[in-house]
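1. I would like to see how this sequence folds:
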Amino acid sequence: MKKRIGKRPICLEEYVPINGISQFLYHLGTRRDNPVMLFLHGGPGSVESLFTRTFQDKWEEIYTVVHWDQRGAGKTLARHPDQFPTMDVLLQDLYEVVQYLKAKYSKRQLVILGHSWGSVLGSLFIRKHPEDAAYYVGVGQVVNMLENERVGYQKVKEAIVLSGDRRSLKQLESIGEYPGENIVFNREFLKKCGKVRKLQGKYNLAVKIGIGIWFTVFQSPIFRFSDITSFLNLAKANAYLHQFLGSFNLREEPAVYQVPIYYILGGNDWQAPFVIAQQYFEEIAAPRKGIVILPDAGHMTMMDQPDSFYDALRNISRMEESNA
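-> Below you'll find the predicted structure:
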């Protein structure tokens, strides 16, 4: 266990025994009696514990926020480079993390926030264990991976055609049929997907991994050089999860949830197109639900518009407090 002295009363890094291996948790908060939010990062394998300074300070006034580097990701992968997750294993990991945090903070339930891949994991978890979730917040919510890629491809094609960018159009057309009738995360698909993401990034429709991202990572108080190794190994470590993700479709089951559901979406997110989540949201039956679309935010919604994102979270928190 490793503690850090900071301005926050709750500021803790630790490795906890979870489902047979030690897994990394990063806690930040201002009051122990605040609700505990478990942040489920994207990817699979792309930890967001290294980005907390870019968006999270205000959150910590209303939540104790805990980041978990999942099996096959970040500091957990660095410590266990041969432990690769399957979906069943990861859901069990998550269950044990939740039980640990409930006991640590004396909470009956946690707030679950899932971003991108984390929204897949979070949506499945709250269906399986609704008793553990006070409410769920989906960000960059994934509903159907195949539909995501089809809609995102058409959007970037429209943008390229409207701009008269013949060079980019030629690059896009060279990819051929995309994404196809189904998604298999093999080398051919990953190559095509990489080209689509690059063009989406050019038109600010998807995340661009540039020097700015790495500068933010290097500034994190918990950054270690082993984090770079984990980033380079994340595709191999999460191969089983990528295959699961390729066929993922929330609509395979009725959109009925036993916990309140909230979505905060980027109105310029075409990596996990917000229009798909917006349509699915209308189908949801839940004790309470709400949706906020931030017009100038993309897939990294909380980093793109941190103040507006915080306002949305604060309103959700107040709504849930009034219904407690």
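
2. rest of the way, CA atoms for contacts and neighbours
-> OK.

3. can you map out the helices along the protein?
-> 74-79, 87-105, 117-128, 145-163, 166-173, 187-202, 211-219, 226-237, 239-246, 274-283, 301-304, 306-322 (DSSP state H).

4. if you compare those, which one is most tucked away?
-> Highest mean neighbour count among the helices of the chain (mean count of other Cα atoms under 10 Å): helix 74-79, with a mean of 24.

5. any chance of a markdown table for the helices of the chain, columns distance to Met37?
-> Formatted as a markdown table, those follow (distance: least, Cα to Cα, whole Å):
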| stretch | distance to Met37 |
| --- | --- |
| helix 74-79 | 19 |
| helix 87-105 | 10 |
| helix 117-128 | 12 |
| helix 145-163 | 26 |
| helix 166-173 | 40 |
| helix 187-202 | 30 |
| helix 211-219 | 22 |
| helix 226-237 | 23 |
| helix 239-246 | 24 |
| helix 274-283 | 22 |
| helix 301-304 | 15 |
| helix 306-322 | 11 |
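
6. for those helices, which one sits closest to Lys7?
-> Nearest to Lys7 among those is helix 211-219; the distance by Cα to Cα comes to 16.6 Å.

7. so what does that closest one touch, helix or strand wise?
-> On a contact count with 3 or more Cα pairs under 8 Å, 6 or more residues apart in numbering; DSSP states H and E, helix 211-219 meets no helix or strand.

8. what about that helix, distance to the chain center?
-> For helix 211-219, the gap between its own C-alpha mean and the chain's C-alpha mean amounts to 19 Å (Cα atoms, centre = their mean, to the nearest Å).

9. and stretch 277-284, by the same measure?
-> For stretch 277-284, the gap between its own C-alpha mean and the chain's C-alpha mean amounts to 18 Å (Cα atoms, centre = their mean).

10. now the second one, please; I'll put the structures next to each other:
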Amino acid sequence: MLVTVITAACATIAASAATLLSHRAIVRSGNSRRLRITGPHGVDEQYFTRIGGLDQWLSVRGEDRAHPVVVELHGGPGSSNAILANVSRDWERHVTLVRWDMRGTGKTLRRSGAAAQGEMTFDRLVRDAVEVVEHVRERLGADRVVLLGCSFGSAVALRVARSRPDLVGAYVGTDQKVFDGGRDTSDYDAALERLEKAGKKKEAAAVREMGPDQRAWSAEQFSHFSRFASATDPHTFAAMKSVVMKSLWFSPLHSLREIVTFFKGFMASAAVLPDTASFDDRADGTRFGVPFFVVQGACDLVNTPARARAFFDEVQAPVKEFTLIEGAGHFAAYRHPGVFLDVLRTRVLPALAGSR
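-> Model prediction:
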């Protein structure tokens, strides 16, 4: 009798898995068709190139090579945006979108393995980013690029835009990350309060044990806090399910094994976080020689719009604009890609043309 029950249960699980994978295959096929770029002036390239002594993965996509070039720096660290190709498909009708899996992330991580990622520091990521922009400019014949920094990637992009205006035509930060040398602990306090209100006693105890001084946190503690903060932010948690996880599962560019690698990227990249605890963006300078844009979710509790706005107000730039996406938390530009595209078309690209 027991054998019969176990056999039946296994058959049910196998049938459910087969159905799930079949549905995934159908949706991925449709997404693959939507991603096709067939026009004579288009570009659709995915390849590895040597950046910082490591083979790193790039995607270059757009309907017309003559369009402005946007180089996107993903967040995390370790959270590849390559999975979001379908979400941002309409952007590629107006710009050439370059995506890069940083060292410790996605296809770059899978190519060489965690042990071969080399120097895992924030400074190394910044130097890699400069090399990527230089490579893209040469490959596409672009004078300067729009540098799009997303969440943690905005901290990297901010430093490239500040130090290398000769490479960057405009800066766009979304889910903007701002470092303040540890002076402001409001994000820590708010996350702890949300955990306590939700009855997450174990998680709240872990956050209290960390303490508010991030300079004393380990890489593992940074990762835990990020997870706790995101999970207790309702808008961000909803975006993670409906945008990030859904895109990952149905991405035609990623195999099942690469889905596993996606999650390994967070662990491999966490080593860069302790370096950032004492960073101070204001001390580093608020003067930028390029047009400066921030697009932030009005309800983002991970990188709050108040903190981003306070920094933005001190920025001196030829042109600057701050846009709130109402009803959005973290991942605002990808939860509302049409709204972001409108900002890109009507605000950023005209400023890019005027800055040349």
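
11. re earlier: what's the closest of the helices of structure 1 to Gln258 of structure 1?
-> Smallest distance to Gln258 of structure 1 across those (Cα to Cα): 7.4 Å, for helix 117-128.

12. what does that closest one correspond to over in structure 2?
-> Under TM-score structural alignment, the alignment places helix 117-128 of structure 1 onto residues 152-163 of structure 2.

13. identify the residues contacting that stretch?
-> 73-77, 122, 125-126, 129-130, 147-149, 167-168, 170-171, 173-178, 285, 287-290 (Cα atoms under 8 Å, 6 or more residues apart in numbering).

14. try it again with 7 Å
-> 73-77, 126, 130, 147, 149, 168, 171, 173, 176-178, 288 (Cα atoms under 7 Å, 6 or more residues apart in numbering).

15. over to stretch 323-332 of structure 2?
-> Contacts of stretch 323-332 of structure 2 (Cα under 7 Å, 6+ apart): 175, 235-236, 239, 294-302.

16. same question for stretch 18-34 of structure 2.
-> 86, 250-252.

17. distance check, the residue nearest the centre of structure 1 against Ser226 of structure 1.
-> With distances taken as Cα atoms, centre = their mean, His115 lies nearest the centre of structure 1, 2.1 Å away. As judged by Cα to Cα, to the nearest Å, His115 of structure 1 and Ser226 of structure 1 stand 23 Å apart.

18. repeat that for Gly42 of structure 1.
-> 19 Å.

19. one more: Phe309 of structure 1?
-> With distances taken as Cα to Cα, Phe309 of structure 1 is found 31 Å from Ser226 of structure 1.

20. then Asn182 of structure 1?
-> In terms of Cα to Cα, Asn182 of structure 1 sits 35 Å off from Ser226 of structure 1.

21. wait, Gly106 of structure 2 touches Phe266, no?
-> No: between Gly106 of structure 2 and Phe266 there is no contact under Cα atoms under 7 Å: 9.5 Å.

22. residues contacting Gln243 of structure 1?
-> Counted by Cα under 7 Å, 6+ apart, Gln243 of structure 1 has contacts 184-185.

23. structure 2: which residue goes with that one?
-> Match for Gln243 of structure 1 (TM-score structural alignment): Pro274.

24. one step back: looking at the helices of structure 1, which is nearest to Glu61 of structure 1?
-> So among these, helix 306-322 is nearest, using Cα to Cα, at 9.6 Å.

25. which strands and helices sit next to that closest one?
-> For helix 306-322 of structure 1, there is no helix or strand it packs on, judged by 3 or more Cα pairs under 7 Å, 6 or more residues apart in numbering; DSSP states H and E.

26. circling back to that earlier point, can you pull the contacts of the residue nearest to the centre of structure 1?
-> Contacts of His115 of structure 1 by Cα under 7 Å, 6+ apart are 40-42, 138-141.

27. number of residues surrounding Ile37 of structure 2?
-> For Ile37 of structure 2, the count of nearby residues is 17 (other Cα atoms under 10 Å).

28. which non-adjacent residue is nearest Tyr15 of structure 1?
-> In space, and not counting its chain neighbours, Tyr15 of structure 1 is closest to Phe24: 4.5 Å by Cα to Cα, 6 or more residues apart in numbering.

29. give the aligned equivalent of the one you found in structure 2.
-> Using TM-score structural alignment, Phe24 of structure 1 sits opposite Trp57 in structure 2.

30. and the gap between its match and Val43 of structure 2?
-> For Trp57 of structure 2, the distance to Val43 of structure 2 - Cα to Cα - is 16 Å.

31. so between those two, which is more surrounded?
-> Trp57 (24 against 20).

32. and the gap between the more buried one and Thr105 of structure 2?
-> From Trp57 of structure 2 to Thr105 of structure 2 the distance is 9 Å (Cα to Cα).

33. repeat that for Leu192 of structure 2.
-> In this view, Leu192 of structure 2 and Thr105 of structure 2 are 29 Å apart by Cα to Cα.
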